[in-house]
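Undergrad: The following comprises the amino acid sequence and a computationally predicted model.
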Amino acid sequence: MNRRLIAAIGTAALVVSVAACSSSSKSSSSSSSSSSSASGGKTLTVWLMTGDNPTDWVSSVTADFKAANPGDNINIQIQQWTNITQKVTAALSQNNPPDVIDIGNTNTPFYAASGGLMDITSLKSELGGDGWTPAMNGSAVYNGKQYAAPWYAGGRAVMYNKALWAKAGLTAAPTTMAEYEADLAKLKGTAGVSSALYLPGQYWYFFDGLLQQAGANIATQSGSTWSGTLNTPAALQAANTFKTLQAFGTAPKDQTEATQDTFFEKGNVATMIAMGYEEGAITTANPKLANQIGWFPIPSDTAGTPGKTFLGGSNLAISANSQNKTLAESFLKVALDQKNESAFAKDSGFLPNTSADYSALAGNAYAQAYEQAAPEAGYTPLVPTWSNVENAPNPITTLFLTPVLEGKSPTDSAAAADVQIASRLNQQQ
């Protein structure tokens, strides 16, 4: 068993998983792994996260894998996001772990540093890596080595209610943040609108995009030491923008965006910062909104250039202790080929790992809006200890965003958050 991974299990118990941008479909989970099947061939075990298993895509990948590996089988097991970091860390420490694992992109450095992932640098070209979108591939590389393959990505865009938009006399999507704020002012004064923008005060994923847009960071590294950098002019500017936007609605200042779709579905919220899968939840709850939802990129200060956003998503990795590495490599080649990568994008609405496959997103309004923003997207610090920052209580939200929205000193709040961010990032893994 890998000693670094054994040690990491204790660390993983203290952190929360970084949620990739997947939907919330319900599936059973299993943690067993098998290296041989009743027919005498080998069985490849693949862990996919709930929502990352569209039926048609699974059928296609399974058939292609079996065609490429006659006599061998594949066992796809669906895992839940709750406590997944600890579960994956424990599994990777075993001598017979799942062979291929679907992991949140910002968690890749954690597993790579623990020794749990196979170095696939030599396979990159065979997997189509020469065409991977650089922004997506950034999360799959650690210390200059390729430890995973980027699979899909997505980020936030503006979801809007077309009927309320028309009622306010608005006919075109804004191209700058100033135009968006002007539109929100009109919407706020429109009868029947409860929130021009429903923006929960602890929506830090959106705030991270504003930070990037302002040229700021959550933290910076000097040598081996991290420092929180929210108490800087650029970060405070981003916080002020967040506060201005939050005031256009009635969302609580001390809650996350987890249930925001339940407010939009009522039909009186004009706009919301959302992920594509939230539209499905909303129209299922309120079918009357099925043809009333539109999307546009979060604006920046420059017309024609979308605002920066946090890029969420998932990578596919091979366990370092896999007993079926050749089959695992074959699975990655099949799952990431143009046919299956495009099929997953079409089924899920998330961006594929190369812009050459964006044609699969035709007709998906969310995806077409976000693909404009993807080149401007970025990440939180891609380091093994990043999950410590997100561990509740998250200092970005509880020490900074919510206090600022409640009228407390921005500089004092930022300074308090910076202390906690630095402490968590500098913890030993």
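TA: Now that the structure is in, tell me what you want to look at.
Undergrad: C-alpha only now, for contacts and for neighbours.
TA: Fine.
Undergrad: what does whichever helix or strand Ala135 is part of rub up against?
TA: Assigned by DSSP states H and E, Ala135 falls within helix 134-137. With Cα atoms under 8 Å, 6 or more residues apart in numbering as the test, helix 134-137 has contacts from Ala149, Pro150, Tyr152, Ala153, Leu311, Asn353, Ala374, Pro375, Ala377, Gly378.
Undergrad: ok now the very next helix or strand once past that helix, how far from the chain's centre?
TA: With elements assigned by DSSP H and E, the helix or strand that comes after helix 134-137 is strand 141-142. Counting by Cα atoms, centre = their mean, to the nearest Å, strand 141-142 is centred 17 Å from the centre of its parent chain.
Undergrad: other SSEs contacting strand 141-142?
TA: Applying 3 or more Cα pairs under 8 Å, 6 or more residues apart in numbering; DSSP states H and E, we find strand 141-142 packed against helix 108-113.
Undergrad: Name the residues of the helix it packs on that are buried.
TA: Within helix 108-113, the residues scored as buried using 16 or more other Cα atoms under 10 Å are Thr108, Pro109, Phe110, Tyr111, Ala112, Ala113.
Undergrad: go on, stretch 249-269?
TA: Judged by neighbour count using 16+ other Cα under 10 Å, the buried positions of stretch 249-269 are 249, 251-257, 260-261, 263-265, 267-269.
Undergrad: May I have the distance across it, first residue to last?
TA: 8 Å (Cα to Cα, to the nearest Å).
Undergrad: Stretch 267-281 too?
TA: End-to-end span of stretch 267-281 (Cα to Cα): 13 Å.
Undergrad: chain center to that stretch, what's the gap?
TA: So, by Cα atoms, centre = their mean, the centroid of stretch 267-281 is 17 Å from its chain's centroid.
Undergrad: for stretch 219-232, same thing?
TA: That offset, for stretch 219-232, works out to 23 Å (Cα atoms, centre = their mean).
Undergrad: hold the first one in mind and look at this next one:
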Amino acid sequence: MDDELFAVPLYAGARGIFYRQDLFEAAGLGEPATLDELADTVIALGEANPEDTPGFSGMYLAAVDVHGCGSLMFAGGGAWAEETGDSWQEKLTDPATHAALERIERLFAEGTAYAQDSASAQTSFENYFNDGSVGLLIGTGNIGVKIDQALWDEDKVGVMPIPSDTAGEVGQTFAGGSNISLAANAQNPELAREALKILFSEDFQKLIGANGWTPGNTRYADSVDGAFSEISGMVIENSKLTPNTPQWGAVNSNNYVHDFWAALAGGMSIDDATQQYGADIENTLNS
């Protein structure tokens, strides 16, 4: 912050796409190169339902998965807010964000049966993928280790970055995780420094990758378990964060982000939702 280093990333959850490439092939669909192609492909896959699975959806997308929805918004050029001078201005009503939200609105309506899925079900959303109920997930690298090994062994799973509006360019997505630093008032600063050396050693960073998370030192990004390792580095390096201010915690505490996605999934118009929650977010960030 302000060109000063206060902490360093320990690990990150890079978001990408897991998809059933066998179902794509059976439906005559290729890997989408843009976000519009992604939406078209997901909807077409749901309509094709290659295995005649009851209740099949092209993808899993739920309002309660705020970071999955947010990643699609970021990838399409949208944003929650931007800092201008000493104040924050909401960007939900910005034309670029509006365009990204139109695509998400279409996916809620036509691409998934899970727009209003429960929070408890979303915590195990890979189950929908494993039992063949959906053909595509947006998830962090650790989801790969939760996908049935048989699907991997049978070469039925593909992995790709979330695309952007432009073919050949990776979309910006949300990357969460944890940062770590040395406390100014640490009782044992030398011991703390040694602990940091261990945490950022090659062995420990690769252990993080083996559990499906992207190591904070992206030099070891290829240690992420499975096929996700092929994209984790580029996804993290092209990621985007929520507004960098302590007041974003207040935005989350007020449930504005969750309620915004729930409103869209429930049928509120984009104009009404962005005006209402854009104002709420802006007022909170500037309070």
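TA: Yep, that arrived. Treat the numbers as computed from the prediction; the structure is a model and nothing was measured.
Undergrad: and the contacts of helix 134-137 of structure 1, which of them are in helices?
TA: Cross-referencing the contacts of helix 134-137 of structure 1 against helices under DSSP state H gives no overlap.
Undergrad: now those residues in CSV, with distance to Asn364 of structure 1 and neighbour count?
TA: Formatted as CSV, the contacts of helix 134-137 of structure 1 follow (distance: Cα to Cα, whole Å; neighbours: other Cα atoms under 10 Å):
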residue, distance to Asn364 of structure 1, neighbour count
Ala149, 25, 30
Pro150, 21, 30
Tyr152, 15, 27
Ala153, 15, 25
Leu311, 18, 27
Asn353, 17, 28
Ala374, 15, 26
Pro375, 18, 17
Ala377, 19, 23
Gly378, 22, 20
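Undergrad: of these, closest to Arg4 of structure 1?
TA: Ala149 (22.5 Å; Cα to Cα).
Undergrad: Stretch 61-71 of structure 2: end-to-end distance?
TA: End-to-end distance of stretch 61-71 of structure 2 (Cα to Cα): 11 Å.
Undergrad: And Glu282 of structure 2, what's its match in structure 1?
TA: Under the alignment (TM-score structural alignment), Glu282 of structure 2 pairs with Ala422 of structure 1.
Undergrad: can you give me the strands for structure 2?
TA: 8-13, 15-20, 81-84, 87-90, 136-140, 157-161, 176-180, 214-215 (DSSP state E).
Undergrad: Next, count neighbours for the residue lying closest to Leu107 of structure 2 once chain neighbours are set aside.
TA: The shortest distance from Leu107 of structure 2 to any non-neighbouring residue, by Cα to Cα, 6 or more residues apart in numbering, is to Ala39 (6.4 Å). Ala39 of structure 2 has 20 neighbours, counted by other Cα atoms under 10 Å.
Undergrad: And Ala39 of structure 2, how far from Asp259 of structure 2?
TA: Counting by Cα to Cα - Ala39 of structure 2 and Asp259 of structure 2 are separated by 23 Å.
Undergrad: on that earlier part again, out of the buried residues of stretch 249-269 of structure 1, which are inside helices?
TA: Asp261, Phe263, Phe264.
Undergrad: what's the counterpart of the second one in structure 2?
TA: Phe263 of structure 1 maps onto Tyr128 of structure 2 when the alignment is built from TM-score structural alignment.
Undergrad: Could I get the contacting residues of its match?
TA: Tyr60, Val134.
Undergrad: Could you rerun that using 10 Å?
TA: Under the criterion of Cα atoms under 10 Å, 6 or more residues apart in numbering, the contact list for Tyr128 of structure 2 reads Phe56, Ser57, Met59, Tyr60, Ala121, Gln122, Val134, Gly135, Leu136, Leu137, Ile147.
Undergrad: With Leu72 of structure 2 instead?
TA: Leu72 of structure 2 sits next to 15, 35, 78, 100-101, 103-104, 138, 162-164, 171-174 when contact means Cα under 10 Å, 6+ apart.
Undergrad: And Asn142 of structure 2, by the same measure?
TA: So Asn142 of structure 2 contacts 13-15, 208-214, 224-226, 228 (Cα under 10 Å, 6+ apart).
Undergrad: Quick one: which of the residues you listed is the most crowded by neighbours?
TA: That'd be Thr214 among these, by other Cα under 10 Å, with 34 neighbours.
Undergrad: Pick out whichever of the ones in helices among the buried residues of stretch 249-269 of structure 1 sits closest to Glu406 of structure 1.
TA: Compare each of those with Glu406 of structure 1 using Cα to Cα and the shortest gap goes to Phe263, at 21.8 Å.
Undergrad: Quick one: map Ala263 of structure 2 onto structure 1.
TA: Using TM-score structural alignment, Ala263 of structure 2 lines up with Pro403 in structure 1.
Undergrad: swap in Gly216 of structure 2?
TA: Using TM-score structural alignment as the criterion, Gly216 of structure 2 maps onto Asn353 of structure 1.
Undergrad: and if you look at Ala14 of structure 2?
TA: Per TM-score structural alignment, Ala14 of structure 2 is aligned with Gly155.
Undergrad: And for Pro32 of structure 2?
TA: Using TM-score structural alignment, Pro32 of structure 2 sits opposite Pro174 in structure 1.
Undergrad: Give me the neighbour count for the closest residue to its match other than its chain neighbours.
TA: Distance criterion Cα to Cα, 6+ apart; nearest residue to Pro174 of structure 1, sequence neighbours excluded, is Tyr180 at 5.2 Å. Tyr180 of structure 1 has 17 neighbouring residues, counting by other Cα under 10 Å.
Undergrad: which residues does Tyr180 of structure 1 contact?
TA: Contacts here follow Cα under 10 Å, 6+ apart; on that basis Tyr180 of structure 1 touches Ala173, Pro174, Lys186, Leu245, Ile298, Pro299, Ser300.
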